[in-house]
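# attaching a predicted model along with its sequence, questions to come.
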Amino acid sequence: MLIRTATEADLPGVLEIHAHAVARSTAIFTEVPPDLQGRRDWLAAHSEPGRSAIVAVEGDLVVGYGSVGPFHAKPGYRHTVENSVYVREGHQGRGTGRALMESLIASSREAGHHVMVALVEAGNEGSARLHRSLGFEDAGLLREVGTKFGRWLDLRYMTLRLDDAPADPPPDRPSPTDRGGGEAAQRPSGAAAKPPAPAPRGARPAQSDEWPSCREGPFSRGG
């Protein structure tokens, strides 16, 4: 078995694994069948600096794949990444998931990331055991935050500290308000901020964008 960077030629095999996980498991909180263009978009997104997309291959067969990407789009989360690992049906229990995870952890450390997060469907004990064996710690359980196959699903958060030395984070990047582009910078000194306009009667509150996406949770089945 060889672990290497994913390429365009690997995407049909990646799609087969991903489609099986969507159709037959609760690892991914969707029942919408994926397509090849979606996998092309996935590869392009994970080819950017600080991200990675890898495959496990046996001969010409993709037997697993994994990726590391941002945990959240907000800049304050920029030192934290999220992993996803999937293993082809019939190839679990052979060390494929572990090999993929070890490669992702090593490359994330080399890239200078601080924490890796795994979002694991709570019923996937194989994946939870694999992550714990690699040093991940349980960081919380969100109950009934997902649904699939007609039932509620719980989501387990697991985290791994990637760097050893305790240190303060690097200085924050300037925000738009620091550059004079925000509302606070445009107000006269001492002026109070304008309160937000009240929502129309009966309107639902807007959904916050502060919560991380969990479209693709880890799926290793302990493999």
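Happy to help now that I have it. Numbers count the residues shown, from 1 in each chain.

# okay, CA-based contacts and neighbour counts for the rest of this
Noted.

# give me the secondary structure label for the residue positioned nearest the centre of the chain.
The chain has Glu82 as the residue nearest its centroid, 3.5 Å off, counting by C-alpha atoms, centre = their mean. Of the three states, Glu82 takes strand according to DSSP: H, G, I helix; E, B strand; the rest coil.

# could you list every residue that touches it?
The contact partners of Glu82, by C-alpha atoms under 8 Å, 6 or more residues apart in numbering, come to 68-71, 116-119.

# let me know the closest of these to Thr159.
Nearest to Thr159 out of the contacts of Glu82 is Val117 (C-alpha to C-alpha; 4.5 Å).

# against which helices or strands is the helix or strand where that closest one lies packed?
Element membership for Val117, per DSSP states H and E: strand 115-121. When contacts are defined as 3 or more C-alpha pairs under 8 Å, 6 or more residues apart in numbering; DSSP states H and E, strand 115-121 packs onto strand 80-87, strand 151-161.

# one more structure, for comparison:
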Amino acid sequence: MTLRLATMSDLPIIIDIYNQTIPSHEVTADLKPVTVDQRRAWFLEHTPEHYPMWVVLLDEMVVGWLSFSPFYGRAAYAKTTEIAIYLDRSVQGKGLGSQVLKQVPIQLAKVGLTAVIANIFSSNLPSIKLFKKFGYEQWGFLPAVAELNGRSNDLVIMGKHY
């Protein structure tokens, strides 16, 4: 597994992998698939200098992505990032998420980020377990803030200082 900075030509596969998660109503708060055009500006907000996005490569094929995004958009939070990791369904449950999270401290140091926030639905037990495995703790809990497929869901905020 390797990481490579994402390029605009990767955006269609990034969107495809993201859209795979929507029907489960366990991973993202989007309720219907998004398009490349809808996400172009979002993609361009990720810069190698501060809030990068990478594609996850396995045997030189893109099988996932990792991004750091601004946490709250105010200057005092500039060293805090919201992390997102999405893997193609074909590679989920095979330890690739762990390999990606092992790379996070290395990548954080390159861009001067020191705190990581992960927003995870309480029903997404595999992701909560993965982040706990790497020392993330629950920093917050927002009960019943999302409605997915006719049922409410809690948001667990996991965090870690580096």
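Yep, that arrived. Worth saying up front: this structure is predicted, and the values here are computed from it rather than measured.

# tell me if Ser123 of the second structure really is in a strand.
No: counting by three-state DSSP, Ser123 of the second structure is not part of a strand but coil.

# which one is it nearest to, not counting chain neighbours?
Distance criterion C-alpha to C-alpha, 6 or more residues apart in numbering; nearest residue to Ser123 of the second structure, sequence neighbours excluded, is Glu26 at 6.2 Å.

# how near is the one you found to Val145 of the second structure?
Per C-alpha to C-alpha, to the nearest Å, Glu26 of the second structure is found 13 Å from Val145 of the second structure.

# so the two - more neighbours on which side?
Under the neighbour definition other C-alpha atoms under 10 Å, Glu26 of the second structure and Val145 were set side by side, and Glu26 has more, 18 against 12.

# host element of the more buried one?
Using DSSP H and E, no helix or strand contains Glu26 of the second structure.

# list the residues that contact it.
By C-alpha under 8 Å, 6+ apart, Glu26 of the second structure lies in contact with 121, 123-124.

# which one of those residues is nearest to Gly159 of the second structure?
Looking across the contacts of Glu26 of the second structure and measuring by C-alpha to C-alpha, the closest to Gly159 of the second structure is Phe121, at 14.0 Å.

# wait, a helix at Ser90 of the second structure?
Yes: checked against three-state DSSP, Ser90 of the second structure lies within a helix.

# and it, what does it touch?
Listed by C-alpha under 8 Å, 6+ apart, the contact set of Ser90 of the second structure is empty.

# quick check: it vs Gly64 of the second structure, distance?
In terms of C-alpha to C-alpha, Ser90 of the second structure sits 10 Å off from Gly64 of the second structure.

# what does Leu44 of the second structure give?
18 Å.

# who has more neighbours, the two?
Gly64 (26 against 12).

# which non-adjacent residue is nearest that one?
Looking at Gly64 of the second structure with C-alpha to C-alpha, 6+ apart, the closest residue is Leu87, at 4.1 Å.

# my read: that neighbour touches Leu58, true?
No: Leu87 of the second structure is beyond contact range of Leu58, at 11.0 Å (criterion: C-alpha atoms under 8 Å).

# give me the more crowded residue out of the two.
Remark: of Leu87 of the second structure and Leu58, Leu87 carries more neighbours, 23 against 14, as counted by other C-alpha under 10 Å.

# ok, which stretches of the first structure are strands?
Secondary structure of the first structure by DSSP state E: the strands cover 2-5, 52-58, 61-70, 80-87, 115-121, 137-148, 151-161.

# so how much does the third one differ from the second structure once superposed?
Mean deviation of strand 61-70 of the first structure relative to the second structure after superposition (mean C-alpha distance after the TM-score superposition for the first structure): 1.1 Å.

# in the second structure, what stretch matches that strand?
Mapping strand 61-70 of the first structure onto the second structure (TM-score structural alignment) gives residues 61-70.

# how distant is that stretch from the center of its chain?
On the basis of C-alpha atoms, centre = their mean, to the nearest Å, stretch 61-70 of the second structure sits 7 Å off its chain's mean C-alpha point.

# buried set for that stretch?
Neighbour-count burial for stretch 61-70 of the second structure, counted by 16 or more other C-alpha atoms under 10 Å, picks out 62-70.

# sorry, back to before: need the winner for burial among the helices and strands packed on strand 115-121 of the first structure.
Mean neighbours per residue, mean count of other C-alpha atoms under 10 Å, is largest over those for strand 80-87, with a mean of 25.

# what about Ala9 of the first structure, how many neighbours?
Residues near Ala9 of the first structure, counting by other C-alpha under 10 Å, number 8.

# where's it relative to Arg40 of the first structure, distance?
10 Å.

# can you pull the contacts of the residue lying closest to Leu57 of the second structure once chain neighbours are set aside?
Spatial nearest neighbour of Leu57 of the second structure, excluding adjacent residues (C-alpha to C-alpha, 6+ apart): Thr2 at 5.2 Å. For Thr2 of the second structure, the contact set (C-alpha under 8 Å, 6+ apart) comprises 56-58.
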